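Engineer: Quick one, fold the following:
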Amino acid sequence: MITEAQIKAIGKVLNDETRPLKERFRALFTLRNIGGSTSIDCISEAFMDSSALLKHELAYCLGQMQDESANTVLINILQDIKQEPMVRHEAAEALGAIATPESLSILEKYVKDPVVEVAETYPAPPLNDSNIQELQNILLDDKASLFQRYRAMFALRNMRNNAAILALCEGLNHGSALFKHEVAFVLGQLQNDISVPYLAKSLENSLENEMVRHECAEALGAIGNEECYKVLNNYLNDEKRVVKESCEIALDMCEYENSPEFQYANALQVVS
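Structural biologist: Below is the predicted model:
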């Protein structure tokens, strides 16, 4: 039985800016796994932080918790034009994941938001198509609707074979920053070594949008092989804060993937 005092102690780790970022991330994912109103309160408090990466992950975790009591804070973040685009986008995705009538009506207001990363935020079901070439053609077609391109992306992800993954990798060279960011996220979910050179190339491209580079770093951390470790170490001092921090977190994920640790979200052990 996890007590409220223990949850609040984990929340203190999350909200302590003097703690290493990797410890704060583990605290965040521990709170996500515990769930409940106290965890949501602790996560919501952390939106005061200066790290766009952390705030992006806060919104992501609230969406995964699928608790409508998180709607208020997520709506506030989406409406706050001072927040970074990647944070507002993730808040919109989280509202889509929770999918209450209230949140859906709010999302409709932002379809034409001047910030493209917000306007292009779509929850989309996969296409019912098993032809990899056809799906790749849709994925890479700049004239196709973004909704259809996302549906092709998720259909390819669900196939989980090498040909489909290589088709997805080509998506890192096409479309908006948000689109490429989503491709990288999907490749991180698949955790296949064949995507590493493509993810590394995007991370290494200093002219690429930092939102894309950040997601490529996290995908490399999820894959966690030796090559990923080498690439991520090269960008621990990147001039873009969100890239630098993403590599720090991704390396912690690499270490976890190659360790005997039972779970990544281990903050309960730390505060107990």
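Engineer: Please count neighbours and contacts with C-alpha atoms only from this point.
Structural biologist: OK.
Engineer: okay but residue 125 is in contact with residue 151, surely?
Structural biologist: Yes - assessed by C-alpha atoms under 8 Å, residue 125 is found in contact with residue 151 at 5.6 Å.
Engineer: More neighbours: which of those two?
Structural biologist: residue 151 (23 against 14; other C-alpha atoms under 10 Å).
Engineer: Okay, the more buried one and residue 185: tell me how far apart.
Structural biologist: According to C-alpha to C-alpha, to the nearest Å, residue 151 and residue 185 sit 14 Å apart.
Engineer: Contact partners for the residue nearest to residue 59 when sequence neighbours are not counted?
Structural biologist: Excluding its sequence neighbours, the residue lying closest to residue 59 (C-alpha to C-alpha, 6 or more residues apart in numbering) is residue 91, at 5.1 Å. Taking C-alpha atoms under 8 Å, 6 or more residues apart in numbering, we find residue 91 in contact with 56, 59, 60, 63, 74, 75, 77, 78.
Engineer: Name the helix or strand for residue 91, please.
Structural biologist: helix 85-98 (DSSP states H and E).
Engineer: Next SSE downstream of that helix?
Structural biologist: Note on helix 85-98: by DSSP H and E, the next helix or strand toward the C-terminus is helix 101-108.
Engineer: Quick one: distance of that next one to the chain centre.
Structural biologist: In terms of C-alpha atoms, centre = their mean, to the nearest Å, the centre of helix 101-108 is found 21 Å from the chain centre.
Engineer: need the contact list for residue 194.
Structural biologist: Residue 194 makes contact with 162, 165, 166 under the criterion C-alpha under 8 Å, 6+ apart.
Engineer: Now do the helix holding residue 91 and helix 101-108, the angle between them.
Structural biologist: For helix 85-98 against helix 101-108, the angle by axes from the mean of the first three to the mean of the last three C-alpha atoms, to 10 degrees is 140 degrees.
Engineer: Distance from helix 85-98 to the middle of the chain?
Structural biologist: How far helix 85-98 lies from its chain's middle: 10 Å, per C-alpha atoms, centre = their mean.
Engineer: which SS class is residue 128?
Structural biologist: Following DSSP: H, G, I helix; E, B strand; the rest coil, residue 128 is assigned to coil.
Engineer: Now show me the structure for the sequence below, then we'll compare the two:
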Amino acid sequence: MNMSIVEKLSEILLNEDKKYPMYQRYRALFSLKGLGTPEAVDLIIQALGKENESELFKHELAYCLGQLQDERAISTLKGLVSDSSEFVMVRHEAAESLGAISNLECIEFLKQHLADPCKELAHTCEIAILKIKHDHSVNGGSSEIHSEKANNDKSKYGPIDPAPAETKVTDVSELKQILCDQSLDLWTRYKAMFALRDINTPEAVEALGTALLNDTSSALFRHEIGFVFGEMGRTESVPYLQHALNKLDEAPMVRHEAAEALGAVIGEEKALETLKEYAADKCQVVRESCEVAIDMYNYENSKEFQYAII
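Structural biologist: Model prediction:
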């Protein structure tokens, strides 16, 4: 008897027999995210509950739950945030996903972690709280998640951003000044970051790259620049991403994001060479990110119709 599509995706996602490489599991995950059905959400939650799961994959599972904005995931995400034994990337992504789901009742929970010893988590919770408050102030204070709000949250790149793009300042040099000012709060700097992403010119890349190279305030901030570079996919970002990946004392979450962003650059052989160089990195998160990024690079430079399996 032939498997249904969802059954096959479940087999790959859960990988009980450990026969599927990470890049295939990523494709299965984003296929389920694309389906967006209750069954798909349940499978992603189930995968998050697996023992000895890859930290990289767990963080991506948590990310997808936030993007799907299904409130049934809130309990699971809270559990990840509260578990101090979880890897920092997983806890961060779970908190950011609570911000993406944007339920007002999550604010009090997030406040409990504003003084967490893990700075990346504390910073994420701070931004997630402001994100939820912003969403509900824009939409009349309703505690419900309306489709119109979800649409407003999404950038032209697709994902629900952790902060809205700055709209009052449009000059790249001014946005760069805000972005690089480490005395400012992260919310303000994030807004400048997403505004520069939306401008998406070589000058915007230079501003973002300068911040990535010089920031000493927050690994969370630097990792988000890597994510933004991945969305932009510009060749001008490659030297900055290479620098971040080459920096062995950099936080794994930053190096991971730099690797995946390199995989999104089209037609840049230097990006592929760098990924192959670090495919055997001592850090598992970086190794797996390079594996996924090489697959993404091959997809971006192929004639495949879509990255997801279906």
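Engineer: TM-score of the superposition?
Structural biologist: The TM-score (TM-score structural alignment, normalised by the length of structure 1) is 0.93; 265 aligned residues with a C-alpha RMSD of 1.6 Å.
Engineer: hang on, the earlier thing: out of the contacts of residue 91 of structure 1, the closest to residue 237 of structure 1 would be?
Structural biologist: residue 56 (20.3 Å; C-alpha to C-alpha).
Engineer: Is that closest one in contact with residue 87, as I believe?
Structural biologist: Yes - counting by C-alpha under 8 Å, residue 87 is a contact partner of residue 56 of structure 1 at 4.5 Å.
Engineer: So for these two, which residue has more residues nearby?
Structural biologist: For residue 56 of structure 1 versus residue 87, the count of surrounding residues by other C-alpha under 10 Å is larger for residue 87: 27 against 19.
Engineer: ok, now how distant is the more buried one from residue 63 of structure 1?
Structural biologist: Taking C-alpha to C-alpha, one finds residue 87 of structure 1 at 13 Å from residue 63 of structure 1.
Engineer: go on, residue 113 of structure 1?
Structural biologist: For residue 113 of structure 1, the distance to residue 63 of structure 1 equals 21 Å [C-alpha to C-alpha].
Engineer: Quick check: helices, which of the contacts of residue 194 of structure 1 are part of them?
Structural biologist: Applying DSSP state H to these, the entries found in helices are 162, 165, 166.
Engineer: Buried ones among those?
Structural biologist: Burial by neighbour count, 16 or more other C-alpha atoms under 10 Å: within these this picks out 165, 166.
Engineer: Save the ones in helices among the contacts of residue 194 of structure 1 as a markdown table, and put in distance to residue 41 of structure 1 too.
Structural biologist: As requested, those are arranged in a markdown table below (distance: C-alpha to C-alpha, whole Å):
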| residue | distance to residue 41 of structure 1 |
| --- | --- |
| 162 | 42 |
| 165 | 38 |
| 166 | 41 |
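Engineer: Tell me the one of the ones in helices among the contacts of residue 194 of structure 1 nearest residue 11 of structure 1?
Structural biologist: Closest approach to residue 11 of structure 1 among those (C-alpha to C-alpha): residue 165, at 37.3 Å.
Engineer: Check the secondary structure at the aligned partner of residue 233 of structure 1 in structure 2 for me.
Structural biologist: Taking TM-score structural alignment, the alignment pairs residue 233 of structure 1 with residue 276 from structure 2. Three-state assignment for residue 276 of structure 2 (three-state DSSP): helix.
Engineer: Next, the contact list for residue 276 of structure 2, please.
Structural biologist: Residues near residue 276 of structure 2 by C-alpha under 8 Å, 6+ apart: 290, 294.
Engineer: Of residue 113 and residue 63 of structure 1, give the one with the bigger neighbour count.
Structural biologist: Taking neighbours as other C-alpha under 10 Å, residue 113 of structure 1 and residue 63 compare with residue 63 leading, 25 against 12.
Engineer: What's the match for that one in structure 2?
Structural biologist: Residue 63 of structure 1 maps onto residue 66 in structure 2, by TM-score structural alignment.
Engineer: post-alignment, the host helix or strand of that match versus structure 1, mean distance?
Structural biologist: With secondary structure defined by DSSP H and E, residue 66 of structure 2 is part of helix 55-68. After superposition onto structure 1, the mean distance of helix 55-68 of structure 2 to its aligned counterpart is 0.8 Å, using mean C-alpha distance after the TM-score superposition for structure 1.
Engineer: and that helix with helix 88-101, angle?
Structural biologist: 0 degrees.
Engineer: buried stuff in helix 55-68 of structure 2?
Structural biologist: Residues 55-68 are the ones in helix 55-68 of structure 2 that count as buried (16+ other C-alpha under 10 Å).
Engineer: Superpose on structure 1 and give me the mean offset of the helix or strand just after it.
Structural biologist: Using DSSP H and E, the helix or strand that follows helix 55-68 of structure 2 in sequence is helix 74-82. Taken against structure 1, helix 74-82 of structure 2 registers an average deviation of 1.3 Å after superposition, with mean C-alpha distance after the TM-score superposition for structure 1.
Engineer: who does helix 74-82 of structure 2 touch, helix- and strand-wise?
Structural biologist: Packing partners of helix 74-82 of structure 2 (3 or more C-alpha pairs under 8 Å, 6 or more residues apart in numbering; DSSP states H and E): helix 88-101.
Engineer: mean distance, the helix it packs on to its aligned residues in structure 1?
Structural biologist: Superposed on structure 1, helix 88-101 of structure 2 shows a mean distance to its aligned partners of 0.6 Å (mean C-alpha distance after the TM-score superposition for structure 1).
Engineer: And residue 304 of structure 2, how far from residue 97 of structure 2?
Structural biologist: Distance from residue 304 of structure 2 to residue 97 of structure 2, by C-alpha to C-alpha: 29 Å.
Engineer: for residue 88 of structure 2, same thing?
Structural biologist: Separation of residue 88 of structure 2 from residue 97 of structure 2 (C-alpha to C-alpha) stands at 14 Å.
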